[in-house]
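>>> no sequence on hand, only this structure:
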């Protein structure tokens, strides 16, 4: 699709989502809510997922190191995919497009599509479900809060988060297939 056509499609999508994005971003005006979503967003930068990966040797024994390494490789591939899409598609962040949407946390970069935080949150949730389901009562609520935080903080549109979640699921699924092929399970 030519860049101009893509830009027009994003502009249409931006307008369609502006009310919902604005409504969700208004929750950041409440100080405790803002604090919570900033915290979970920072955890979603990488600390939460490194911690879950490093728990694998404790939970799985020696095989846990292989699981943690596999997750690290999967996260690296996910970061490359996410960065490639983000720099090619160039969707402006909501607070840039609409001055009624506040940015309440400094962004890592200029563009919003897809949400890398959500991609990694869903991907690690799926990987956790496959190897350490007992951690899901912690990981799933954290992943949901991370996804919501991206819109509440004014950094993403809802569609950025949805596409990030779908990509995270697909990457985790592909990673699981690769593990089956390489290690036989």
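Received, thanks. Predicted, not measured: the structure shown is a model, and the values here were computed from it. Residues are numbered from 1 along each chain as shown.

>>> when you work out contacts or count neighbours from here on, use the C-alpha atoms and nothing else.
OK.

>>> residue 117: how many residues sit nearby?
The criterion is other Cα atoms under 10 Å. On that basis, residue 117 has 26 neighbouring residues.

>>> check contacts around the nearest residue to it once chain neighbours are set aside.
Spatial nearest neighbour of residue 117, excluding adjacent residues (Cα to Cα, 6 or more residues apart in numbering): residue 44 at 5.8 Å. With contact set as Cα atoms under 8 Å, 6 or more residues apart in numbering, residue 44 has these partners: 117, 120-121, 143, 146.

>>> quick one: secondary structure of the residue nearest in space to the middle of the chain?
When Cα atoms, centre = their mean is applied to the chain, the residue found nearest the centroid is residue 118 (1.6 Å). Assigned state for residue 118: helix (three-state reduction, DSSP: H, G, I helix; E, B strand; the rest coil).

>>> I'd guessed it sits against residue 158; true?
No: between residue 118 and residue 158 there is no contact under Cα atoms under 8 Å: 10.8 Å.

>>> and the residue nearest to the centre of the chain, how far is that from residue 167?
Residue 118 is 9 Å from residue 167, where distance means Cα to Cα, to the nearest Å.

>>> surely residue 27 is in contact with residue 34?
Yes: under the contact definition of Cα under 8 Å, residue 27 touches residue 34, with a separation of 7.3 Å.

>>> what number of residues lie near the nearest residue to residue 27 once chain neighbours are set aside?
Spatial nearest neighbour of residue 27, excluding adjacent residues (Cα to Cα, 6+ apart): residue 152 at 6.3 Å. When counting by other Cα under 10 Å, one arrives at 29 neighbours for residue 152.

>>> then this one, side by side with the first:
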């Protein structure tokens, strides 16, 4: 009998697990684990709060409406990714591969999509629109948050990519809506 070849999806999932494992191996270096754990904790909201505070210091009262707008999209984004997480119910990498070393406790049970990445991309795109002078800090911060999800063993690449796409769509629709109101 002829043995059946794994399908494209199975090959991708195998490749993605290998990539996640390779990224996670970086966390075995204590300084890498500490650095990305700090980035992850800052990505919980504190880092964005600091950046928005700087925006408030720079632009004063003119920054209030953009900050409120970003907070509204944060609530919408949270509802969006929680709904998708419950529907998809994708297990975290640690549940699928015992070689993953979890460096930070997950904030919730499921992996897909990455809420940290969704918020990072949403905030970054809006910051680039409202305060491009802060892009030099927002863009690298968002990229580090996305990388932290893999390195800390919390997410697969597809979780991060879909989180980024959702964050981009959320920011794009929010900015288009805001512009239409002006």
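That came in fine, so what should we check first? Owing to the predicted nature of the structure, the values given are computational and were not obtained by experimental measurement.

>>> so what number do they get for TM-score?
Comparing the chains after superposition, counting by TM-score structural alignment, normalised by the length of the second structure, produces a TM-score of 0.91; 175 aligned residues with a Cα RMSD of 1.6 Å.

>>> does the residue nearest to residue 27 of the first structure really touch residue 33, like I thought?
No: if you go by Cα under 8 Å, residue 152 of the first structure and residue 33 don't touch, sitting 9.1 Å apart.

>>> anything in contact with each of those two?
With Cα under 8 Å, 6+ apart as the test, residue 152 of the first structure and residue 33 both reach residue 27.

>>> check which helices and strands the strand or helix carrying residue 20 of the second structure is in contact with.
Per DSSP states H and E, residue 20 of the second structure falls inside helix 8-25. In this structure, helix 8-25 of the second structure packs against helix 135-151, helix 157-181, with contacts taken as 3 or more Cα pairs under 8 Å, 6 or more residues apart in numbering; DSSP states H and E.

>>> quick one: which of those is nearest residue 105 of the second structure?
Evaluated with Cα to Cα, those place helix 135-151 nearest to residue 105 of the second structure, the distance being 11.3 Å.

>>> tell me the angle of that closest one relative to helix 8-25?
110 degrees (axes from the mean of the first three to the mean of the last three Cα atoms, to 10 degrees).

>>> tell me roughly how far helix 135-151 of the second structure lies from the first structure on average.
Taking mean Cα distance after the TM-score superposition for the first structure, the mean distance separating helix 135-151 of the second structure from the aligned residues in the first structure is 0.7 Å.

>>> list the helices and strands that helix packs on?
Secondary structure elements in contact with helix 135-151 of the second structure, counted by 3+ Cα pairs under 8 Å, 6+ apart, are helix 8-25, helix 30-41, helix 115-130, helix 157-181.

>>> pick the most buried one from those.
helix 115-130 (a mean of 25; mean count of other Cα atoms under 10 Å).

>>> next, the angle helix 135-151 makes with that helix.
For helix 115-130 of the second structure against helix 135-151, the angle by the same axes, to 10 degrees is 170 degrees.

>>> on average, how far is helix 115-130 of the second structure from the matching bit in the first structure?
Helix 115-130 of the second structure: mean distance to aligned residues in the first structure after superposition is 0.6 Å, counting by mean Cα distance after the TM-score superposition for the first structure.

>>> what does that helix contact?
Among residues not part of helix 115-130 of the second structure, those counted as contacts by Cα under 8 Å, 6+ apart are 43-44, 48, 66, 70, 73-74, 77-78, 81, 134-135, 138-139, 141-142, 145-146, 149, 160, 163-168, 170-171, 175.

>>> got the helices and strands packed on helix 135-151 of the second structure as TSV, with distance to residue 86 of the second structure columns?
Shown next, in TSV, are those (distance: least, Cα to Cα, whole Å):
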stretch	distance to residue 86 of the second structure
helix 8-25	20
helix 30-41	22
helix 115-130	13
helix 157-181	14
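
>>> quick check: which of those helices is nearest to residue 97 of the second structure?
helix 8-25 (7.9 Å).

>>> any idea of the angle that closest one forms with helix 157-181?
Between the axis of helix 8-25 of the second structure and that of helix 157-181 there is an angle of 90 degrees, by the same axes, to 10 degrees.

>>> returning to what we had before: which of the helices and strands packed on helix 8-25 of the second structure sits closest to residue 18 of the second structure?
Of all these, helix 157-181 sits nearest to residue 18 of the second structure, with 10.4 Å by Cα to Cα.
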